[in-house]
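*Asks:* For reference, the sequence and a predicted model appear below.
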Amino acid sequence: MSGAGKSTVLDELRRRGLPAVDTDYDGWELPDGTWDEPRMDGLLASHDVLVVSGTVENQGRFYDRFHHVVLLSAPVEVLLERVADRANPYGRTPEQRAAIVEYTRTVEPLLRRGATVELDGRRAVSDLADAVQRLAGPTP
């Protein structure tokens, strides 16, 4: 969910030298809001250890190639507070804030069902990065 801390955790993992891709950026999503499947296939084939972040309709097609599917969650009040204060402008309009509330109610339960691990996004960034790094295993 927006504001859960995904980008912040990815930044910390990259700082530690772990390869990490945030599919919200750099053209990973097609205009229909799904991942570019051939491009994602190539990305996954080219890495033994990789952290991928994103929430798209076709992400489940890749689950069999992920060792773990992590849901980073936080209460909706925390999400709304965070999106109000971050550099990314998404979440500032009343419509976007309403969408975050609705997605937390409708989409997050679906993500939870597909997840192998759920982490509380209120934890310290270093703790979250430690947890994901342990899941990722040793880097080559």
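*Replies:* Cool, the structure landed.
*Asks:* make it CA atoms for all contacts and neighbour counts henceforth
*Replies:* Fine.
*Asks:* list the contacts for the spatially most central residue of the chain?
*Replies:* Taking Cα atoms, centre = their mean, the centroid of the chain lies closest to residue 53, which sits 3.6 Å from it. Going by Cα atoms under 8 Å, 6 or more residues apart in numbering, residue 53 touches 6, 10, 20, 21, 22, 23, 24.
*Asks:* quick one, helices of the chain?
*Replies:* Secondary structure of the chain (DSSP state H): helices at 6-15, 37-45, 76-85, 94-106, 108-114, 125-136.
*Asks:* Out of these, flag the one nearest residue 60.
*Replies:* Each of those was checked against residue 60 via Cα to Cα, and the shortest separation belongs to helix 108-114, namely 7.7 Å.
*Asks:* Name the surrounding residues that touch the closest one.
*Replies:* Residues lying outside helix 108-114 but in contact with it, judged by Cα under 8 Å, 6+ apart, are 1, 60, 69, 71, 118.
*Asks:* Below is structure B, check it against A:
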Amino acid sequence: MAVVLVTGMSGTGKSTVLTLLAHNGYRTVDTDQGDWIDRTGEPMWREDRIDELIAQHERSGEPLFIAGTVANQGAFYARFAEIVLLSAPIDIVLERVASRTGNPFGKTAEERNRIIADTREIEPLLRESATVEIDTRQPLDAVLDQLAALAGAPDLRSST
């Protein structure tokens, strides 16, 4: 089974879809949570931890969804069956970060300006390396079905 990277800008729905995929029995790792990222400078994956995580799932044959957007994720692209870019228009993203409760990032004007700048600068780079782009304005169950299909799984609509 596949190891799938779910990437995208803040507010595109990475944490939401991972939570729901986990609820449906998939192994998921949100690298924004826990000790996956070295935050001493530019946020970067701790490559030894990510390498071991992927190696475990390559051996297990179980599907794995990893979410994150960090500068060194490209070092692992060859090991992902799919690189999925979640996207949404900037006005939707800003609305989502303003209303979310589980993550404080995006509440200040400075952070919102950073999201806008990052979307202009970084999202095109993510798009170039993505194997699939999913617009998260569509119904959430459709997004989940697309992700499950990439991992070789059946439609999740009846279980969400």
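*Replies:* Perfect, I can see it now. Model, not experiment: these values are computed from the prediction.
*Asks:* Give me the TM-score for these two chains.
*Replies:* The TM-score (TM-score structural alignment, normalised by the length of structure 1) is 0.96; 139 aligned residues with a Cα RMSD of 1.1 Å.
*Asks:* sorry, back to before: the residue nearest to the centre of structure 1 maps to what in structure 2?
*Replies:* For residue 53 of structure 1, the aligned position in structure 2 is residue 67, judged by TM-score structural alignment.
*Asks:* now residue 133 of structure 1
*Replies:* Using TM-score structural alignment to pair residues, one finds that residue 133 of structure 1 aligns to residue 148 in structure 2.
*Asks:* Repeat that for residue 79 of structure 1.
*Replies:* Taking TM-score structural alignment as the criterion, the aligned counterpart of residue 79 of structure 1 in structure 2 is residue 93.
*Asks:* my guess is its match meets residue 8, correct?
*Replies:* No - under the criterion of Cα atoms under 8 Å, residue 93 of structure 2 lies out of contact with residue 8, with a separation of 10.8 Å.
*Asks:* Comparing these two, which residue is more hemmed in?
*Replies:* The residue with more neighbours, out of residue 93 of structure 2 and residue 8 and counting by other Cα atoms under 10 Å, is residue 8; that gives 26 against 23.
*Asks:* Now do the same contact list for that one.
*Replies:* Residue 8 of structure 2 makes contacts with 14, 68, 69, 85, 86, 87, 123, 126, as judged by Cα under 8 Å, 6+ apart.
*Asks:* Identify, from the residues you listed, the entry nearest to residue 103 of structure 2.
*Replies:* Within the set of those, residue 14 lies nearest residue 103 of structure 2; the separation is 11.9 Å, counting by Cα to Cα.
*Asks:* With residue 12 of structure 2 as the reference, measure out to residue 101 of structure 2.
*Replies:* According to Cα to Cα, to the nearest Å, residue 101 of structure 2 stands 15 Å off from residue 12 of structure 2.
*Asks:* who's more crowded, those two?
*Replies:* Residue environment comparison for residue 101 of structure 2 versus residue 12 gives the larger neighbour count to residue 12, 25 against 9, counting by other Cα under 10 Å.
*Asks:* What's the match for that one in structure 1?
*Replies:* Aligned by TM-score structural alignment, residue 12 of structure 2 pairs with residue 4 of structure 1.
*Asks:* Wait, its match touches residue 121, no?
*Replies:* Yes - assessed by Cα under 8 Å, residue 4 of structure 1 is found in contact with residue 121 at 5.4 Å.
*Asks:* Can you check which residues contact both of those two?
*Replies:* Contact criterion Cα under 8 Å, 6+ apart; residues bridging residue 4 of structure 1 and residue 121 by contacting each: 72, 73, 74.
*Asks:* As CSV, the residues you listed with distance to residue 139 of structure 1 and neighbour count would be great.
*Replies:* As requested, those are arranged in CSV below (distance: Cα to Cα, whole Å; neighbours: other Cα atoms under 10 Å):
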residue, distance to residue 139 of structure 1, neighbour count
72, 22, 23
73, 26, 23
74, 28, 20
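*Asks:* Just name the closest of the residues you listed to residue 95 of structure 1, please.
*Replies:* For these, the residue nearest residue 95 of structure 1 by Cα to Cα is residue 74; the value is 20.0 Å.
*Asks:* State the distance from the closest one to residue 1 of structure 1.
*Replies:* 8 Å.
*Asks:* Look up the closest residue to residue 115 of structure 2, ignoring the ones flanking it.
*Replies:* residue 10 (6.9 Å; Cα to Cα, 6 or more residues apart in numbering).
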